[in-house]
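Chemist: Coordinates only, no sequence provided:
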């Protein structure tokens, strides 16, 4: 038998997540965090859970199903399960038109509307993943603050996954991930290791890290424990994973945290979701609370 044929037989013989337990996991995830897991995602979920099985010293997915649903493991395991199945696609300066809009339109408008001297502008990355979006926001604001010297800023990043929140707090990223960051910003806001390893990494400078805070937040919660005078909320490329009714509820709750005249930014792929928002659209996927 050839090595290729042997590998195929070996892979076919591997234990798999059965459809019944997958459907129970999908229902649980949908209820807890609003994320849709259609049957086509079963193999993806199975692949991501294999590490959890090894960590728990379980040999089969049937044992994992028993641990979750027929034993007492669900309360202990739920956070790890959510971390495993949530998608955390993110990049620095993803959809860069939004950051240009923030710099040239949103920030000047917000500052002009404030009467106090050097107002504190609050920006919330509401699905921050590993922090690339939150730190991109912070870089743009830091540059603008140095230029204008008439405002202060604070950035909040929230996500359901404790793993990505911890990555954001560490602020260490593969060097190839920060390629989209303009070179001037790289020199100002990124530190390189003196002795780079096999996979070079960079870290956000402490001065910028101090401007960004990360918290775990489930967007499906009925209330959010944050200020209600936020200036800009980024909620990009996450609503596509939610049911329509949940999309509307999440937007309603987030808009309640915006100050009058504040802005909500959705992902460009979610522009149709914005048609149901009772806000003024000022640019593609950019909406203002009136």
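Modeler: Done, it's in. The shown structure was predicted, so the numbers you read here are calculated from the model rather than taken from an experiment.
Chemist: from here on, contacts and neighbour counts on C-alpha atoms
Modeler: Will do.
Chemist: all helices for the stretch 151-290 of the chain, in order.
Modeler: For the stretch 151-290 of the chain, the helices defined by DSSP state H, counting those that start in this stretch cover 162-170, 183-189, 206-209, 244-255.
Chemist: how many neighbours does residue 26 have?
Modeler: Neighbour count of residue 26, defined by other Cα atoms under 10 Å: 22.
Chemist: now do the one 5 residues further on
Modeler: Counted with other Cα under 10 Å, residues neighbouring residue 31 total 12.
Chemist: Pull the residues that contact the helix ranked longest in the chain.
Modeler: Secondary structure of the chain per DSSP state H: the longest helix is helix 132-148. For helix 132-148, contacts defined as Cα atoms under 8 Å, 6 or more residues apart in numbering pick out 90-94, 99, 103, 123-125, 128, 151-157, 168, 185, 189, 208-209, 211-212.
Chemist: Relative to residue 162, how far out is residue 287?
Modeler: 29 Å (Cα to Cα, to the nearest Å).
Chemist: Which one of the two is surrounded by more residues?
Modeler: residue 287 (23 against 19).
Chemist: Quick check: the more buried one touching residue 280?
Modeler: Yes - with contact defined as Cα atoms under 8 Å, residue 287 and residue 280 form a contacting pair (5.4 Å).
Chemist: Identify the residues contacting residue 220.
Modeler: Applying Cα under 8 Å, 6+ apart, we find residue 220 in contact with 32-34, 246, 250.
Chemist: ok, structure two:
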């Protein structure tokens, strides 16, 4: 532990643990290497404030012990660290125009093309957070499958790095006020209202759960998926990455999409100058080029 960190951590009893220079330098390098997130010096207070809660949960008195934990066993704490320093803001049907394009254009066309019984359809929610995005996708998909009237092997893969987010997504239980973006008809159809001790909560319908597979995945590490996807949603994720990391991620997405397949990004994200494999076709909707 460096001298600055040693001095700073003596203040823990007064104002809580303080993030020393050497510790912040280590965390910046660690987070960039393992998560692709570039932390500027201006993020120092934010990192300190958010990780103090993590230190308390682990029963640690200073950041030196936390850094030692990361050095000794990086994978065990990586998800919690990434969750702590990221801003996990999500909602049902966020950026609703994406779901409208999916419901009105893409899904009817795809399902018409997949005429043979047993044809597969796959959508990936990369960075699914607490589950609102994949369950929104599942509602749209379930409704499209009903209109289609054919048996299609349709699934949504939902992945995230945060253990807390994945646990919430797996649980699929949300405060009723979180359903603000869901129409009254869809609330009645796709959610079960809690009673007694679950009053004020809503649980996603089992039919939606059947469509969604939730798994942990670090986008910077190896991906186990072998086949292609009909669409990938990676929204409000790459905003944390620097340019080289974005370029690498877009190249990897391109390998999992057939020509003409869409990639959906968040409202403040863009591929401009970062990839020549995609073309813009709508508001933060990109399509893999066909030639």
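Modeler: Yes, it's here. Since this is a predicted model, take the numbers as computed values, not measurements.
Chemist: Help me confirm that residue 261 of the second structure comes into contact with residue 231.
Modeler: Yes - in terms of Cα under 8 Å, residue 261 of the second structure counts as a neighbour of residue 231; the distance is 5.8 Å.
Chemist: Just want to know which of the two has more residues nearby.
Modeler: Ranked by neighbour count (other Cα under 10 Å), residue 261 of the second structure and residue 231 place residue 231 first, with 24 against 20.
Chemist: quick one: contacts for the more buried one?
Modeler: Taking Cα under 8 Å, 6+ apart as the definition, contacts of residue 231 of the second structure comprise 122-124, 257, 261-264.
Chemist: which residue lines up with residue 132 of the first structure in the second structure?
Modeler: When the second structure is aligned by TM-score structural alignment, residue 132 of the first structure is paired with residue 132.
Chemist: Also residue 34 of the first structure?
Modeler: Matched to the second structure by TM-score structural alignment, residue 34 of the first structure sits across from residue 36.
Chemist: Run a quick neighbour tally on that match.
Modeler: Other residues near residue 36 of the second structure come to 21 when the count uses other Cα under 10 Å.
Chemist: Nearest spatial neighbour of it, chain-adjacent residues omitted?
Modeler: residue 241 (5.5 Å; Cα to Cα, 6 or more residues apart in numbering).
Chemist: Look up how far residue 271 of the second structure lies from the one you found.
Modeler: 12 Å.
Chemist: who's in contact with the residue nearest to residue 36 of the second structure?
Modeler: Applying Cα under 8 Å, 6+ apart, one finds that residue 241 of the second structure lies in contact with 36-38.
Chemist: Residues in contact with stretch 56-65 of the second structure: which ones?
Modeler: Contact partners of stretch 56-65 of the second structure, identified using Cα under 8 Å, 6+ apart, comprise 1, 5, 9, 12, 17-20, 23, 55, 66.
Chemist: list the contacts for the closest residue to residue 250 of the second structure other than its chain neighbours?
Modeler: Of all residues not flanking residue 250 of the second structure in the chain, residue 275 sits nearest, at 6.8 Å (Cα to Cα, 6+ apart). The contact partners of residue 275 of the second structure, by Cα under 8 Å, 6+ apart, come to 247, 250-251.
Chemist: So among the residues you listed, which ones count as buried?
Modeler: Buried members of the contacts of residue 275 of the second structure, scored by 16 or more other Cα atoms under 10 Å, are 247, 250.
Chemist: quick one on the thing from earlier: may I see the contacts of residue 220 of the first structure arranged in TSV, with distance to residue 117 of the first structure as well?
Modeler: As requested, the contacts of residue 220 of the first structure are arranged in TSV below (distance: Cα to Cα, whole Å):
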residue	distance to residue 117 of the first structure
32	43
33	40
34	41
246	39
250	33
